[in-house]
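Novice: Provided below are the primary sequence and the corresponding predicted coordinates.
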Amino acid sequence: MNSIHDFLRKTLGGLTTAYYVRHFLFGLVLYGGVVWMSVQTGNLRHIPLFTLCQFLYPYSRFVYESVVGFILGRNIVLVNPIVMLVSKIFTITLCWTMSVFIAPFGLAYLYFYHSKQERQQQQQPEQ
């Protein structure tokens, strides 16, 4: 039972609360829209999938931002604010709709990262 708790702590609890809540709220706008459209059309069978996408979205966004950060490094890109807003909406929508496929990569990374951090802390001598 302890190993399950450890696994969940390292994966689902691997993001900071502020990061998770911020992206959860951004995703909530999209979630509300697709659920509202589903209710209006009477097609409710996809709501469980939409709910799963909503809870996995912050992990999907974490993967996206990690990849973009790796590619861009510490460079700053200056663009028109309208272009930036459109690209943000596009990437939010992409990460949200594909979160079921993208988020597992982020969860795996978080698990291995936190496991490594834990091992390093255990190997350090007490001061």
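Specialist: Arrived safely, thanks for sending.
Novice: Every contact and neighbour count from this point should use C-alpha atoms.
Specialist: OK.
Novice: count of residues packed around the nearest residue to Val35 once chain neighbours are set aside?
Specialist: Sequence neighbours aside, Ile47 is the residue nearest to Val35 in space, at 6.5 Å (criterion: Cα to Cα, 6 or more residues apart in numbering). Residues near Ile47, counting by other Cα atoms under 10 Å, number 16.
Novice: any idea how far Ile47 is from Val39?
Specialist: Counting by Cα to Cα, to the nearest Å, the gap from Ile47 to Val39 is 9 Å.
Novice: And here is the other one:
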Amino acid sequence: MKHFFRTVLTSLQPSYLVRQYVFGGIVALVFYFISRQSVPDLSPFVLILNFLLYPYAMFVYDSLIGLLMGENIWFTNGILAIIWGIFKVVIIFIFSIFIAPLGIAYLYFTYR
């Protein structure tokens, strides 16, 4: 079990993990403060679990987009790109509990 955690935690670049944890933390805080006012029974455990799994779910997304799109560069409207980025981060954060096990399994079996 110790080997599993060491393999999974050290397989991603530290800069990638820090960046994704910052984005995940921002989304978790926004959800936490919104839920305190509107949905008081939202479990902080779910937010913490999604926060911890978010970088691995984003890794799955980045890997799939890299596989499908390759090294293409898209020129688009900046406002549209920001809106798409926020939407993508929120959706992946919400479903990270389901997506992240795929990324964790891929990283474990690739780097073991």
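Specialist: Cool, the structure landed. What you are looking at is a predicted structure, and each value in this text was computed from that prediction instead of being measured.
Novice: coming back round to it: now check the residue nearest to Val35 of the first structure against the second structure: what is it aligned to?
Specialist: Counting by TM-score structural alignment, Ile47 of the first structure lines up with Pro44 in the second structure.
Novice: Settle this for me: its match is touching Phe33, isn't it.
Specialist: No. Using Cα atoms under 8 Å, Pro44 of the second structure makes no contact with Phe33, being 10.8 Å away.
Novice: Next, find the distance separating the aligned partner of Val83 of the first structure in the second structure from Met58 of the second structure.
Specialist: Here Val83 of the first structure is matched to Leu80 in the second structure, going by TM-score structural alignment. Taking Cα to Cα as the measure, Leu80 of the second structure falls 20 Å from Met58 of the second structure.
Novice: which of the two has more neighbours?
Specialist: Between Leu80 of the second structure and Met58, counting by other Cα under 10 Å, Met58 is the more crowded of the two (23 against 9).
Novice: Gly24 of the second structure: neighbour count?
Specialist: 25.
Novice: Which helix or strand contains the counterpart of it in the first structure?
Specialist: Alignment note (TM-score structural alignment): Gly24 of the second structure maps to Gly27 of the first structure. Gly27 of the first structure belongs to helix 17-41 when assigned by DSSP states H and E.
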